[in-house]
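**Student:** sequence and predicted structure are below.
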Amino acid sequence: MLRALGAFIVPLIVACAMFMENVDGTVIVTSLPVLARDLGHDPITLKLAVTAYVIGLGVFIPICGWVADRFGSRNVFRTAIGIFMAGSLLCAASTSLDTFVLARFVQGIGGALMVPVGRIIIFRSVPKSEFIRAMNYLTVPALLGPVVGPPLGGFITTYLHWRLIFVINVPIGLFGIWLTNKYIANTREPHPGRLDWLGFVLSASGASLFMLGLSLVGGELVSTRESAGMCVIGMALLLAYVLYARRVALPVLDLRLLRIPSFHASVIGGSLFRIGLGAVPFLLPLALQEGLGMTAFRAGAITCASAFGSIFMKTMASRILERFGFRTVLMVNAACAGLAIAVYGLFFPGTPHWVIWCIVLAGGFFPSLQFTSLNTLAYADIPSSEVGRATSVASVIQQMSLGLGVTISGIVLQISHRLQGHPKIVFSDFWPAFLVVGLFSCLSIPITRRLPRDAGDEIARGSRGRA
């Protein structure tokens, strides 16, 4: 009886923590325009807050497995929830952009440890006979977060106050810590080995400086020379890591795995695709509010339509992959997704809201199919002994590409706004940004085109058999 209860309650605890993180990530983008004005900045500058969170995630994901083995999965998981709560309270109390960006980075650290360690806990706590059902619990936050987050954030921002968005994480987090203490065992590996500290410092500092410098380009916080200098130093550190990782047996991020064609197509081609899609949660709510004059609540109610499209597509993904194959789906679907993003730039004041909602709904189909295909293909040819290291490489590159999407779209929007000479942001400033990030999705096509025509066919047939 207790074993059956554990197989249910442990995945549920992890799923609730993931739900808190997913909702928080989708809530904030709906509130950015109002939040920016309260902090005394233009909404585009608040891309820093989104990027800071992604940097926190990307920097600390590679070491989460080692930390869990060294200090115990329960200790790390509840500490991660506590860090995420602390970051949330700092966000709620922020009175300047600097403190808000720092708070978002703290949240990112908590999120980086919370989700991967949660998966480790499930793997070690749940019997293999219950593993598929346990993993199904983890799909719920990924599906419901984008549905609940935008309208919830819009409602709180429009009718209450944006600071309450972050306060609601506290009771959820405290309850999660209590449940963790009660139901989750403190498992660990007796000899986790030596962590590649030098590799971690080089990759973490390089990625952080490059992403932060790029986010500050064209802004009002630092000069162009300073932001460019941060980018150059960051790129130099990343290059140093690449050279270093070639000579180390077990680097923190093993880039040699990218030599596997299917993994290379999934991670590199998928990252170009994610640059385009990573921009949409930031750019679309901003366009609806600043460009079309909607309230945060109305914008959130429209933005969540893409999540419904995503859920619908997941029911069809296995059949589509079996019928057409990974290579064809990844190429054709990337073009469709890029076109869908570009169409968002055609919205203008007076466009019926139901038309916008339907277009955003359709725009959710293609990313869902692409992500399902990419995430499945990534492990098609990875040996089981290398799955952990492959996951670290894929996760870091994916998170950084999502942050790049936000940064690049913000830079293009700033350039468009200045070239058109409008005193404030208007709807016509947005179409170049949507067009550029849509093109990034299409840039993944030449990479996936190199795949063999039968790449992943065995997986596609297997997924159909389990459907």
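**Tutor:** Yes, it's here. Residues are numbered from 1 along each chain as shown.

**Student:** from now on I want contacts and neighbour counts done on CA atoms only, so please keep to that.
**Tutor:** Will do.

**Student:** buried set for stretch 397-409?
**Tutor:** 397-409 (16 or more other CA atoms under 10 Å).

**Student:** out of the residues you listed, who's nearest residue 221?
**Tutor:** Taking CA to CA as the measure, residue 221 lies nearest residue 407 of those, at 14.9 Å.

**Student:** state the helix or strand in which the closest one lies.
**Tutor:** helix 387-420 (DSSP states H and E).

**Student:** and that helix, what other elements does it pack with?
**Tutor:** helix 47-60, helix 197-216, helix 270-286, helix 431-442 (3 or more CA pairs under 8 Å, 6 or more residues apart in numbering; DSSP states H and E).

**Student:** could you single out the most deeply buried of the ones you listed?
**Tutor:** Scoring those by mean neighbour count under mean count of other CA atoms under 10 Å gives helix 270-286 as the most buried, with a mean of 27.

**Student:** got the angle for the next helix or strand after it vs helix 270-286?
**Tutor:** Per DSSP H and E, helix 270-286 leads on to helix 296-303 as the next helix or strand towards the C-terminus. Angle, helix 296-303 to helix 270-286, by axes from the mean of the first three to the mean of the last three CA atoms, to 10 degrees: 140 degrees.

**Student:** check which helices and strands the helix or strand that helix 296-303 is followed by sits against.
**Tutor:** Counting by DSSP H and E, the next helix or strand C-terminal to helix 296-303 is helix 305-314. If you count contacts as 3+ CA pairs under 8 Å, 6+ apart, helix 305-314 packs onto helix 131-159, helix 353-363, helix 365-377.

**Student:** the shortest one: which residues count as buried?
**Tutor:** Of the residues in helix 353-363, those buried under the neighbour-count criterion (16+ other CA under 10 Å) are 356, 357, 359, 360, 361, 362, 363.

**Student:** I'd like the residues you listed written out as a markdown table, with distance to residue 128 added.
**Tutor:** Formatted as a markdown table, the buried residues of helix 353-363 follow (distance: CA to CA, whole Å):
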| residue | distance to residue 128 |
| --- | --- |
| 356 | 45 |
| 357 | 42 |
| 359 | 42 |
| 360 | 39 |
| 361 | 37 |
| 362 | 37 |
| 363 | 37 |
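
**Student:** out of the residues you listed, who's nearest residue 152?
**Tutor:** For the buried residues of helix 353-363, the nearest to residue 152 is residue 357 (17.0 Å; CA to CA).

**Student:** could you check how far the closest one is from residue 160?
**Tutor:** 25 Å (CA to CA, to the nearest Å).

**Student:** and for residue 107?
**Tutor:** 23 Å.

**Student:** those two: which is more packed in?
**Tutor:** Between residue 107 and residue 160, residue 107 has the larger neighbour count (other CA atoms under 10 Å), namely 31 against 11.

**Student:** next, the one to line up against it:
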Amino acid sequence: MPSSLPLDARTARLLPWIVAIAFFMQTLDGTILNTALPSMARDLAEDPLRMQSVVISYMLTVALLIPASGWIADRFGTRRVFFGAILLFSLGSLLCALSHSLPQLVGARVVQGLGGALMLPVGRLMVLRAYPRTELVRIMGFVTIPGLLGPLIGPTLGGWLVEYTSWHWIFLINLPVGALGCVAALSVMPDLRGPERSRFDTPGFLLFGAAMVLITIALEGLGELHLPHLRVLLLLFAGLACLAAYWLRAGRLEQPLFAPRLFHTRTFAVGILGNLFARLGSGALPFLVPLLLQVALGYSPATAGMSMIPLAISAMVAKGLARRLIERFGYRAVLTGNTLALGVGLCSLALIDPQHPYWLLLLQLAVLGGINSLQFTAMNTVTLIDLDDRSASSGNSLLSVVAQLSLSLGVACAAALLGGFTASIGQEVDSVLGAFQATFLCVGLLTMLAAAIFLQLTGEDGRSARKVEAVGEE
């Protein structure tokens, strides 16, 4: 069905629900897992402080496939691709539940990531092509609401399932929802395709993907993989060489995967680089806190999960304040000040010890949740706000990739720091809790450095278009 034809009443009514459910599945899966990591580690005979590959493998797979999602949807049709995405995600969930070792679990998470990488972008693409622009804000607002509920429900549900059943159920609960989604996709989804069949930049995709994988494995080599430093350096330089080769090649192509000309727009360049570095702390936060509460402080999985509720609630509240703050103070002031506040908030978690009042911990997490939400909204909006129509699609795709990549790098950096400090117990730190405290301090300081990137904005950047709808979190 061509995208120019109107939808029938039934499809127009049901399509946003299907995309919203897929969005909910993805965000729930992204937050339900962190609380279960210690229990999974015990069952798989692994160190709970070295389980980050379970998180990173999914995020990295999603980041790798996002650039190809639009081309795949145009080539095979949105209905088949969306159905295949839900099927892969559900199959990956089943394989995760059946895993008996860490390598099996990581492989299953990659399968999950193959589905997750296509679900949300293709769902958004369908909404973009199927509804008139006058309806877009309302429809997208409806679609993203379940995505906000995922972080609210995920940690608590994950902790409860681990404590009263087993960690396998955090994956098995995806199966009935996935089955319903598959049926709905086949019976309701329109088969929309782009007006033109564009040529996909396969060499560019391979170079860019290789760079992401090699750099991530290099960081993982400092943590879970225990690679020699010489091998880590080789992987890091190989990744940077692939990235350099990609940009040199893209500069002479008419339709590269991501055009270097995007960075001629200063707000885009600042926004992308700011996203890359400021999200390192944001990615580390939901990974480190459940581990801190369970491994270092002895909280039960259910209590650790419920402790994350204030973070999610304040994130939802802060979303409503973002536009007013940006309109009042401008992107430069909001992003610079908020990045510093995010770093200070992460550093404050280094003060947590067994005598730390529980109410103060909840308050710290609530404040961090609000700061994080404001950070995402402001960063995403300033990145895209000055792009023209020709560059918007490519810029949005690169933003989605950088968002996923930086979150996975944040987990990898935090895990490498935590592993290094844990190995130096008795020298640099005196306990596992001390390793967590030092890690939060380092992650917070690194996040604060990203404020220097946002200082490169001017007070006028984004002012002419500041009343646009804020871009949702990735």
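**Tutor:** Okay, I see it. Just so it is clear, the model here is predicted, and its values are computed rather than measured.

**Student:** hang on, the earlier thing: take the helices and strands packed on helix 305-314 of the first structure and lay them out in CSV including distance to residue 433 of the first structure.
**Tutor:** CSV is the format used below for these (distance: least, CA to CA, whole Å):
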stretch, distance to residue 433 of the first structure
helix 131-159, 21
helix 353-363, 16
helix 365-377, 18
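
**Student:** most tightly surrounded among these?
**Tutor:** helix 365-377 (a mean of 22).

**Student:** what's the match for residue 104 of the first structure in the second structure?
**Tutor:** Aligned by TM-score structural alignment, residue 104 of the first structure pairs with residue 109 of the second structure.

**Student:** no, scratch that, I was asking about residue 417 of the first structure
**Tutor:** Using TM-score structural alignment, residue 417 of the first structure lines up with residue 422 in the second structure.

**Student:** how far does stretch 120-134 of the first structure sit from its chain's centre?
**Tutor:** 24 Å (CA atoms, centre = their mean, to the nearest Å).

**Student:** residue 261 of the first structure: which of the helices and strands packed on helix 305-314 of the first structure is closest?
**Tutor:** Here helix 365-377 is closest among these (CA to CA), at 10.1 Å.

**Student:** compared with the second structure, how much does the closest one deviate?
**Tutor:** Taking mean CA distance after the TM-score superposition for the first structure, the mean distance separating helix 365-377 of the first structure from the aligned residues in the second structure is 1.1 Å.

**Student:** equivalent range in the second structure for that helix?
**Tutor:** So helix 365-377 of the first structure sits over residues 370-382 in the second structure, by TM-score structural alignment.

**Student:** now stretch 159-169 of the first structure
**Tutor:** Taking TM-score structural alignment, stretch 159-169 of the first structure hits residues 164-174 over in the second structure.

**Student:** residue 274 of the second structure reaches residue 453, doesn't it?
**Tutor:** Yes - Residue 274 of the second structure is within contact range of residue 453, at 5.9 Å (criterion: CA atoms under 8 Å).

**Student:** who has more neighbours, those two?
**Tutor:** residue 274 (24 against 21).

**Student:** mean shift between stretch 143-153 of the first structure and the second structure?
**Tutor:** Using mean CA distance after the TM-score superposition for the first structure, the mean distance for stretch 143-153 of the first structure is 0.5 Å.

**Student:** just the residues contacting that stretch, thanks.
**Tutor:** With CA atoms under 8 Å, 6 or more residues apart in numbering as the test, stretch 143-153 of the first structure has contacts from 19, 22-31, 162, 165, 296-301, 303-305, 307-308, 310-311.

**Student:** tell me how far that stretch is from the chain's mean position?
**Tutor:** Worked out by CA atoms, centre = their mean, stretch 143-153 of the first structure lies 14 Å from the chain centre.

**Student:** what does residue 263 of the first structure correspond to in the second structure?
**Tutor:** In the second structure, residue 263 of the first structure lands on residue 268 (TM-score structural alignment).

**Student:** ditto for residue 118 of the first structure
**Tutor:** Using TM-score structural alignment, residue 118 of the first structure pairs with residue 123 in the second structure.

**Student:** check contacts around the nearest residue to that match once chain neighbours are set aside.
**Tutor:** Nearest residue to residue 123 of the second structure in three dimensions, chain neighbours excluded: residue 19, at 5.4 Å (CA to CA, 6 or more residues apart in numbering). The contact partners of residue 19 of the second structure, by CA under 8 Å, 6+ apart, come to 120, 123, 124, 143.

**Student:** show me what residue 199 of the second structure aligns to in the first structure.
**Tutor:** Per TM-score structural alignment, residue 199 of the second structure is aligned with residue 194.

**Student:** circling back: make sure the match of residue 263 of the first structure is indeed in a helix.
**Tutor:** Yes - with DSSP: H, G, I helix; E, B strand; the rest coil as the criterion, residue 268 of the second structure is located in a helix.

**Student:** please tell me how far it sits from residue 283 of the second structure.
**Tutor:** Taking CA to CA, one finds residue 268 of the second structure at 21 Å from residue 283 of the second structure.

**Student:** do the same with residue 407 of the second structure
**Tutor:** From residue 407 of the second structure to residue 283 of the second structure the distance is 4 Å (CA to CA).

**Student:** check contacts around residue 463 of the second structure.
**Tutor:** So residue 463 of the second structure contacts 327, 330 (CA under 8 Å, 6+ apart).

**Student:** that one -> the first structure?
**Tutor:** Counting by TM-score structural alignment, the partner of residue 463 of the second structure is residue 457.

**Student:** one more: residue 343 of the second structure?
**Tutor:** Looks like residue 343 of the second structure aligns to residue 338 there (TM-score structural alignment).

**Student:** OK, contacts around the closest residue to its match other than its chain neighbours?
**Tutor:** Leaving aside its chain neighbours, residue 338 of the first structure sits nearest to residue 438 (4.0 Å; criterion: CA to CA, 6+ apart). Contacts of residue 438 of the first structure were listed using CA under 8 Å, 6+ apart, and they are 276, 277, 337, 338, 339, 340, 341, 342.
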